[in-house]
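> Model the following, please.
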Amino acid sequence: MRVIVQRARDASVTVDKKIVGQIQNGFMLLVGITHADTAEDAAYVADKIANLRVFEDESGKMNHSLLDVQGQVLSVSQFTLYGDCRKGRRPNFMEAAKPEHANTIYELFNNELREKGVHVETGSFGAMMDVQLVNVGPVTLIVESK
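The predicted model follows:
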């Protein structure tokens, strides 16, 4: 798994001009799944993200986690995170999981976050989506399972 984590003041995802997911104060996640990812990968990445200490404490230091600040998550499936651009001009997506497997792992990942007490909103798997966010900091990290 490969997840782009962006600390967000506000974030939303729209499908067919309708907002399907929206959060305030938390993480905007772009979630990539590869064919070898398992439930264990989903659990590992969810735990890592829920406990990342990237929110400021009273001294302005990044000491608080998503759980500490009761932050929310907007999770959007993003197969293009496994696009290989090293050769030619068109990305190769051979490392991206097939939709059936990707959706299963994606749902497991979101459920792992929910089980930790995180409010999770999502986009629509496989749909063409418009994503908006206000990235605070900006803070942007990559979390991978392997």
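
> hey, let's count contacts and neighbours off CA atoms from now on
Fine.

> those strands in the chain, which residues are they?
Per DSSP state E, the chain carries strands over the ranges 2-15, 18-32, 55-56, 62-64, 72-77, 119-122, 130-144.

> Proceed likewise with the subsequent sequence, for comparison:
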Amino acid sequence: TPPPGPRRTPPRTPPVPVPEGPPVPDDTLLGAAVRAIRAGDTAATVVRKDTSDGPSSTTPSGALPRTTPAETLATVQAAAMTGSTVWIGYVNADGAASQRVIAPVRVEGGFVTAYDHTADEVRTYPLHRITGVAELAEDGKG
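Prediction:
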């Protein structure tokens, strides 16, 4: 048998020790939590435009309507052109559903790039993961 060859990866480094005492609150984490709560409040309390025709628009109060891919694309494109804010239902890669308040900036190549009010940053969402979209009548900022 041949002698063992050189290692392919360097040896593991020991983990960084945890400092003693209670954790110190992180301003960025606290700020993100406050933004998420405010975005949820905005989505729950702002009046949404009723763009549907007929009895299929009977959704419980506060529930995001399901939209077809064509309706989703049209609504997001219109919001990007007018600079308005929309409320979306979104399923991430792990299958976890969430609701977000976004201001679309660009729609191209199957993705929407938008300012996410929940995360307080610009993010890109695949259109096929958006389950529903509703226009917001007015921005909930006062």
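
> TM-score for this pair?
Overlay of the two chains. TM-score (TM-score structural alignment, normalised by the length of structure 2): 0.23; 64 aligned residues with a C-alpha RMSD of 5.4 Å.

> related to what we said a few turns ago, out of the strands of structure 1, which is the most enclosed?
Highest mean neighbour count of these: strand 72-77, a mean of 27 (counted as mean count of other C-alpha atoms under 10 Å).

> quick one, longest helix in structure 2?
As assigned by DSSP state H, the longest helix anywhere in structure 2 is helix 27-45.

> List the buried residues in that one.
Judged by neighbour count (16 or more other C-alpha atoms under 10 Å), helix 27-45 of structure 2 contains these buried residues: Arg35, Ala36, Arg38, Ala39, Gly40, Thr42, Ala43, Ala44.

> Moving C-terminal from it, which element do we reach first?
helix 69-82 (DSSP states H and E).

> what's that next one in contact with?
85-86, 103-107, 112, 127-128, 130, 132-135 (C-alpha atoms under 8 Å, 6 or more residues apart in numbering).

> now, the most widely separated pair of those residues?
Pairwise distances across these peak at 19.2 Å for Thr85 and His128 (criterion: C-alpha to C-alpha).

> what about these two, which has more around it?
Remark: of Thr85 of structure 2 and His128, Thr85 carries more neighbours, 25 against 13, as counted by other C-alpha atoms under 10 Å.

> Check structure 1 for its longest helix and report it.
helix 99-115.

> tell me which residues of that helix are tucked away?
101-103, 105-114.

> hang on, the earlier thing: could you dump the strands of structure 1 into CSV with distance to Ala43 of structure 1 added?
Below are those laid out as CSV (distance: least, C-alpha to C-alpha, whole Å):
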stretch, distance to Ala43 of structure 1
strand 2-15, 13
strand 18-32, 13
strand 55-56, 22
strand 62-64, 20
strand 72-77, 15
strand 119-122, 15
strand 130-144, 12
